[in-house]
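J.: build me a model:
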Amino acid sequence: MHTMWKGSISFGLVNIPIKLHAATEDKDVKFRSLHKECHTPIKYEKICPVCEKELELKEIVKGYEVTKGKFVIVEEEELKELSASKAEKAVEIIDFIKIDEIDPIYYNRSYFMSPDGSTKAYGLLRKALIQSEKAGIAKIMIRSKEQLAVIRVFEGVLLMETIHYPDEVRKAAEVPNISTADEVSKKEIDTAILLIDQLTSTFEPEKYNDEYRSQVLDLIEAKKSGKEMVTVKQKQPAANMNELMAALQASIDKTKPTTKKKPGRKKATAKKDVAK
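T.: A predicted model of the protein is given here:
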């Protein structure tokens, strides 16, 4: 399992060296965008529409749009200075809470934590969380962003889940067209509850699968088996200019007509003098 981050967990005076590993993966079927005519993968270039030229990375700066078309430029060095105090590779647990106090809407991404070296301190935190039935609330810097996270135990492994800050979760009261009064009869409610009871079961994640993804993969396999595939047209390499000129000159030389030497006028004059 790939290590994406190395650092430590700290709570109180306890420090636990750990590694982070992505706990989930995206299983979407990914398609490339091709040119319909020659089936070549297309490129996405960074082009300035005013200067009409492709830009190099060093020519691009960060800008925050204050009003439409007006930006404040922020330099990379300024951002580095702000994050310097947070640059320590540490997961700082600041509180312990009951896990059911967190609504699922706050959850973002999940990461497994493995011990980096000694397992004793790692095992200590794992057992303490299990016996106390608590989870830790922590802060961590990932990709230049300070993340809020919850640390809990999942199948015997410490799991860190980044969670949204409160101001990142939109207010439910702002959702349009929500009626506060439910205009339903008791019979309708009883029928709905009966249906819910009939469909209620224990959560078994293994019995659910992405049917659409399976169908797409079957379609791809059928096309592949039937040789219904396209091939990228190879771009012809540009000829070397020196080699091209040499070939042209050789062709000219080869087709140039041969010339015969004409008798000189001086020799003819000499014969006339002898005749006299």
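
J.: rest of the way, CA atoms for contacts and neighbours
T.: Fine.

J.: how about the helices in the stretch 151-276 of the chain?
T.: 186-199, 211-225, 241-255, 265-275 (DSSP state H, counting those that start in this stretch).

J.: next one: the last one to chain centre, how far?
T.: Distance, stretch centre to chain centre, for helix 265-275: 93 Å (C-alpha atoms, centre = their mean, to the nearest Å).

J.: between the helices of the stretch 151-276 of the chain, which gets nearest to residue 90?
T.: helix 211-225 (38.1 Å; C-alpha to C-alpha).

J.: ok, which of the helices of the stretch 151-276 of the chain comes nearest residue 146?
T.: That would be helix 211-225 among the helices of the stretch 151-276 of the chain, by C-alpha to C-alpha, at 34.1 Å.

J.: can you list the buried residues in that closest one?
T.: Buried residues in helix 211-225, counting neighbours by 16 or more other C-alpha atoms under 10 Å, are absent.

J.: now do the contacts for residue 169.
T.: Neighbouring residues of residue 169 by C-alpha atoms under 8 Å, 6 or more residues apart in numbering: 105-106.

J.: and it, how far from residue 103?
T.: Using C-alpha to C-alpha, to the nearest Å, we find residue 169 at a distance of 11 Å from residue 103.

J.: OK, contacts around residue 25?
T.: Contacts of residue 25 by C-alpha under 8 Å, 6+ apart: none found.

J.: residue 159 is nearest to which of the helices of the stretch 151-276 of the chain?
T.: helix 211-225 (27.7 Å).

J.: sorry, back to before: for residue 41, find the nearest of the helices of the stretch 151-276 of the chain.
T.: Here helix 211-225 is closest among those (C-alpha to C-alpha), at 17.9 Å.

J.: gap between the residue lying closest to residue 134 once chain neighbours are set aside and residue 156?
T.: Among residues not flanking residue 134 along the chain, residue 98 sits closest, at 4.9 Å (C-alpha to C-alpha, 6 or more residues apart in numbering). Computed as C-alpha to C-alpha, the residue 98 to residue 156 distance reads 18 Å.

J.: helix or strand: which one has residue 128?
T.: Per DSSP states H and E, residue 128 falls inside helix 120-132.

J.: after that helix comes which helix or strand?
T.: Following helix 120-132 in sequence order, the next helix or strand is strand 135-142 (DSSP H and E).

J.: let's see this one next, to set against the first:
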Amino acid sequence: MRAIWKGAVSFGLVSVPVKLYSATESHDVSFRQVHAKDGGRIRYQRVCSIDGEEVPYADIAKGYETEDGEMVILDDDDMAELPSTSSREIAVEKFVPSDQIDPMLFEKSYYLEPEKSGAKPYALLRQALIDADRMAVVTVALRQRTTIAVLRVRDDVIVLQTMMWPDEIRTPDFSVETGEVKDAEVKMATMLVDTLAGDFDASEFEDDYAAAVEMMVKAKIEGGEMKRTPTSTKSSGEVVDLLAALQRSVDAAKSGRRESDDDADSDAGSDDAGDEKESRSGKGAAKKAPAKKSTAKKSTAKKSASKKAPAKKTAAKKSTAKKSAAKKAS
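T.: This next block holds a predicted model:
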């Protein structure tokens, strides 16, 4: 785990330097909205509801909507004037009985790890919470906003649990009409409770929905039921097939080299054709030299051809002499 915050727990004159770690992580199954035809991701544009135009992120501001539907726009200067704090202190306000905290108030849980210099006062605070069976109500600044929280002990580790503000807890706006409840019915319900009574063990429960989704997805992958899209291969936060990436780079380099060679050959061919035209028309003194070379090659070829011709005649004379000698012998 990585510490997300560093500060100190202070109660009275005691200060305990600590690190803060997120104690929970969500394993909830999340789905993407995709095009059923080809599996492409559905993208959403930031469109203004008034003019219907897409709005760049730089032009987006914060707006506070009033109860009557009016919109108040707040700019960066307005946001800078709001009260904020960067205090690195977890201030203990009071120690209260554990049963006085409504679990509905609990929001996010964090582990507190002591720094080396604060190991002993950390242990003292932990033991005091256990012996008193109380929680410490604290105030702490997280993400530049002050919130209330409690400190309690779980498995020899002090846990900080942030809490919702009292006005964030909704009051039900309905009443429950039960009618008359008979004593026999209450006794039967009590017997049912006693039958199912036991100790809580979180390991006895599992998220069967997530497991079912994973099994279904695995079966579809093994059956080849996948949609390959240009965005299927991610590059951030995932392992990339290095060999495949290198091979693609090599292929691209070879392709580029072949194209450059073809262009060079075509340019050379056009130059040769131009040289021949200019040598025939007598244009360009500098380009007559290649024409002379080609003429020299032609003359050399003619000489070699003329030299080979007598050799053929000599071979013909020899064959004629052999034929006449054979006739005389017969």
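
J.: so the residue nearest to residue 134 of the first structure is in contact with residue 135, correct?
T.: Yes - Residue 98 of the first structure is within contact range of residue 135, at 6.1 Å (criterion: C-alpha atoms under 8 Å).

J.: neighbour count winner among these two?
T.: residue 135 (23 against 11; other C-alpha atoms under 10 Å).

J.: so what's the closest residue to the more buried one other than its chain neighbours up against?
T.: Excluding the flanking residues, the one nearest residue 135 of the first structure by C-alpha to C-alpha, 6+ apart is residue 152, at 4.9 Å. By C-alpha under 8 Å, 6+ apart, the contact list for residue 152 of the first structure reads 126, 129, 134-136, 158-160.

J.: and for residue 7 of the first structure?
T.: 17-19, 88-91.

J.: if we use 6 Å, what do you get?
T.: 17-18, 89-90 (C-alpha atoms under 6 Å, 6 or more residues apart in numbering).

J.: can I get these in JSON lines with distance to residue 34 of the first structure and neighbour count?
T.: Below are the contacts of residue 7 of the first structure laid out as JSON lines (distance: C-alpha to C-alpha, whole Å; neighbours: other C-alpha atoms under 10 Å):
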{"residue": "17", "distance to residue 34 of the first structure": "46", "neighbour count": "21"}
{"residue": "18", "distance to residue 34 of the first structure": "42", "neighbour count": "24"}
{"residue": "89", "distance to residue 34 of the first structure": "41", "neighbour count": "16"}
{"residue": "90", "distance to residue 34 of the first structure": "43", "neighbour count": "20"}
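
J.: residues near the nearest residue to residue 149 of the first structure once chain neighbours are set aside, how many?
T.: Leaving out its chain neighbours, the residue that sits closest to residue 149 of the first structure by C-alpha to C-alpha, 6+ apart is residue 162, at 4.1 Å. The burial count assigned to residue 162 of the first structure is 22, neighbours taken as other C-alpha under 10 Å.

J.: wait, residue 162 of the first structure sits on residue 111?
T.: No - assessed by C-alpha atoms under 6 Å, residue 162 of the first structure is found out of contact with residue 111, at 8.3 Å.

J.: for the spatially closest residue to residue 90 of the first structure that is not a sequence neighbour, give its distance to residue 14 of the first structure.
T.: In this structure, residue 90 of the first structure finds its nearest non-sequential neighbour in residue 8, 4.8 Å apart by C-alpha to C-alpha, 6+ apart. Per C-alpha to C-alpha, residue 8 of the first structure is found 10 Å from residue 14 of the first structure.

J.: more neighbours: those two, which one.
T.: Counted by other C-alpha under 10 Å, residue 8 of the first structure and residue 14 do not tie: residue 8 has more neighbours, with 20 against 11.

J.: can you pull the contacts of that one?
T.: Counted by C-alpha under 6 Å, 6+ apart, residue 8 of the first structure has contacts 16-18, 90-91.

J.: same thing but at 10 Å, please
T.: The contact partners of residue 8 of the first structure, by C-alpha atoms under 10 Å, 6 or more residues apart in numbering, come to 14-20, 88-92, 113, 115-116.

J.: tell me the one among these nearest to residue 241 of the first structure.
T.: Nearest to residue 241 of the first structure among the contacts of residue 8 of the first structure, with distances taken as C-alpha to C-alpha, is residue 20, at 53.3 Å.

J.: counting by contacts, list what the host helix or strand of the closest one packs against.
T.: Element membership for residue 20 of the first structure, per DSSP H and E: strand 14-22. Applying 3 or more C-alpha pairs under 10 Å, 6 or more residues apart in numbering; DSSP states H and E, one finds that strand 14-22 of the first structure contacts strand 5-11, strand 90-97, strand 107-115, helix 120-132, strand 157-163.

J.: among those, which is the most enclosed?
T.: strand 157-163 (a mean of 22; mean count of other C-alpha atoms under 10 Å).

J.: name the single longest helix found in the second structure.
T.: helix 288-329 (DSSP state H).

J.: same for it, what does it pack against?
T.: By 3+ C-alpha pairs under 10 Å, 6+ apart, helix 288-329 of the second structure packs against helix 242-281.

J.: what packs against the helix it packs on?
T.: helix 288-329.

J.: from the chain's centroid, how far away is the helix it packs on?
T.: 78 Å.

J.: distance to residue 64 of the first structure added to the helices and strands packed on strand 14-22 of the first structure, as CSV?
T.: Output for those, formatted as CSV (distance: least, C-alpha to C-alpha, whole Å):
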stretch, distance to residue 64 of the first structure
strand 5-11, 28
strand 90-97, 29
strand 107-115, 25
helix 120-132, 41
strand 157-163, 25
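
J.: export the contacts of residue 7 of the first structure to JSON lines and append columns for distance to residue 31 of the first structure.
T.: Conversion of those to JSON lines gives the following (distance: C-alpha to C-alpha, whole Å):
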{"residue": "17", "distance to residue 31 of the first structure": "39"}
{"residue": "18", "distance to residue 31 of the first structure": "36"}
{"residue": "89", "distance to residue 31 of the first structure": "36"}
{"residue": "90", "distance to residue 31 of the first structure": "38"}
